[in-house]
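> please find the sequence and the predicted model below.
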Amino acid sequence: MSLTANLMKTGDAKDGAGSEFLAFTLGSEEYGIDILKVQEIRGYEAVTRIANAPEFIKGVINLRGIIIPVVDMRIKFNLGTPTYDQFTVVIILNIGGRIMGMVVDSVSDVTTLSPDQIKPAPEMGSAFNSDYMIGLGTIDERMLILVDIDKLMSSGEMGLIDKMAA
């Protein structure tokens, strides 16, 4: 997949001139997460559902002999009913040594943002908890909602994932 090759060559992009984010979509919005947390990107495949798990935890998959939990971010962020098509992908994350999958509608690219392109997260009284936002990344007319994936995936309800994977 060309995106994977692109991910690998971005490490030498700009010597610390900014932070690199993997851009992905959920519904009509574009989000970004720290590229250093991304282990790989895979096409969506059926998951094994776990009884009594919260709805946003789709289930688990076997990744080369490791059972990893998969979270559907559209359900997690309350963005309507997810659809799974040829663009749907699972981003495999490594967060503090914990491997997990995150289902998103699609991924687009890796973007380098300089500190002056990242604006503070606005206070929003919506379903999206701004505690999980780093800020908003702006590139010309494009805007990325930058997600603090460490904080999101280590929140209290995500602790359920640890229990499921055990």
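Received the coordinates, thanks.
> please count neighbours and contacts with C-alpha atoms only from this point.
Will do.
> next, count neighbours for residue 19.
15 (other Cα atoms under 10 Å).
> list the contacts of it.
34, 112-115 (Cα atoms under 8 Å, 6 or more residues apart in numbering).
> highest neighbour count among those?
Neighbour counts for those, by other Cα under 10 Å, peak at residue 112, which reaches 20 neighbours.
> can you tell me what sits against stretch 76-93?
So stretch 76-93 is in contact with 26-27, 37-44, 56, 70, 74-75, 99-107, 127-128, going by Cα under 8 Å, 6+ apart.
> so how far is stretch 56-71 off the chain centroid?
Centre-to-centre, stretch 56-71 and its host chain are 15 Å apart (Cα atoms, centre = their mean, to the nearest Å).
> just to revisit the earlier point, filter the contacts of residue 19 down to the ones in strands?
Using DSSP state E, the members of the contacts of residue 19 that fall in strands are 34, 112-113.
> dropping in the other structure now:
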Amino acid sequence: MSAQVQLAETTLQPEDGLDQYLTFILAGEDYGVDILKVQEIKGWEGVTPMPNMPEFILGIINLRGTVVPVIDLRKHFQMESASFDQTTVVIVVKVSDEKHVERTMGIVVDAVSEVHNIAKNDLKPAPDFGGVVDTEAIKGLATINEQMIIMLDIDHLMNSSVLQLLDRNNIQ
């Protein structure tokens, strides 16, 4: 799958009380990220490995002249590894650090599902039960068609350790 999918601009207004989330599958579970953080979705084409990186940082890709680090969310969440296939994609996201400096990163997921409109008050807080995902990195839980979806705060998830690690290794 070498085709690129460009995401359409959202037309929702803040007063609508709805946020759009791109949902994806990781180890059979449904997750979502704020669509406003998503730059594009690319089919898996491989990466250029970087030396001395933790296992969850797969390497880098060149995205129209921009060097983009690619993170394997399965490995980052300490889940069982899976082989990459035709449904594996890289979701290219814009991540903001504590100083509001934006950075482009890629996250590898098993498959992309769809975009959902979710009311802010429909997001329920995540219980702190010691799962693989730090509850601070979870924006909330939503139920759609009786399916629980974990909505990630991608900024917090990547800022917790990944951005500092990339900075130390001079990967912009």
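Thanks, I have it. All values derive from a computational prediction rather than experimental measurement.
> one step back: distance to residue 1 of structure 1 for the ones in strands among the contacts of residue 19 of structure 1 - can I get that in a markdown table?
A markdown table is the format used below for these (distance: Cα to Cα, whole Å):
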| residue | distance to residue 1 of structure 1 |
| --- | --- |
| 34 | 20 |
| 112 | 21 |
| 113 | 24 |
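> which parts of structure 2 are strands?
For structure 2, applying DSSP E gives strands covering 4-6, 18-26, 29-34, 38-43, 57-63, 66-72, 89-96, 102-109, 111-119, 138-144, 147-152.
> which residue lines up with residue 135 of structure 2 in structure 1?
Residue correspondence to structure 1 (TM-score structural alignment): residue 135 of structure 2 is matched to residue 130.
> contacting residues for its match?
Counting by Cα under 8 Å, 6+ apart, residue 130 of structure 1 touches 121-124.
> residue nearest the centroid of structure 2?
When Cα atoms, centre = their mean is applied to structure 2, the residue found nearest the centroid is residue 107 (5.1 Å).
> picking up where we left off before, preserved in structure 2, out of the contacts of residue 130 of structure 1?
Using both residues aligned by TM-score structural alignment, their matches' Cα atoms under 8 Å, structure 2 keeps these contacts from these: 121-123.
> hang on, residue 57 of structure 2 packs against residue 72?
Yes. Look at residue 57 of structure 2 against residue 72 with Cα atoms under 8 Å: they come within range, at 6.3 Å.
> higher neighbour count, the two?
Legend: neighbour count by other Cα under 10 Å for residue 57 of structure 2 and residue 72, higher for residue 57 (23 against 20).
> now the more buried one, nearest residue through space, not along the chain?
When the adjacent residues along the chain are set aside, residue 57 of structure 2 lies closest to residue 71, with 4.6 Å between them (Cα to Cα, 6 or more residues apart in numbering).
> which residues are in contact with stretch 111-120 of structure 2?
17-26, 35, 87-89, 142.
> equivalent range in structure 1 for it?
Using TM-score structural alignment, stretch 111-120 of structure 2 corresponds to residues 106-115 of structure 1.
> give me the buried entries from the contacts of stretch 76-93 of structure 1.
Among the contacts of stretch 76-93 of structure 1, those classed as buried by 16 or more other Cα atoms under 10 Å are 26, 37-39, 41, 44, 56, 70, 74-75, 99-107.
> just the buried subset of the contacts of stretch 111-120 of structure 2, written out for PyMOL, thanks.
Those of the contacts of stretch 111-120 of structure 2 that count as buried under 16+ other Cα under 10 Å are selected in PyMOL with:
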select buried, resi 18+19+20+21+22+23+24+25+26+35+88+89+142
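> and the closest residue to residue 49 of structure 2 other than its chain neighbours, how many residues sit next to it?
Ranked by Cα to Cα, 6+ apart and with sequence neighbours excluded, the top spatial neighbour of residue 49 of structure 2 is residue 59, at 4.1 Å. Other residues near residue 59 of structure 2 come to 22 when the count uses other Cα under 10 Å.
> same question for residue 51 of structure 1.
Residue 51 of structure 1 has 8 nearby residues by other Cα under 10 Å.
> thank you, goodbye.
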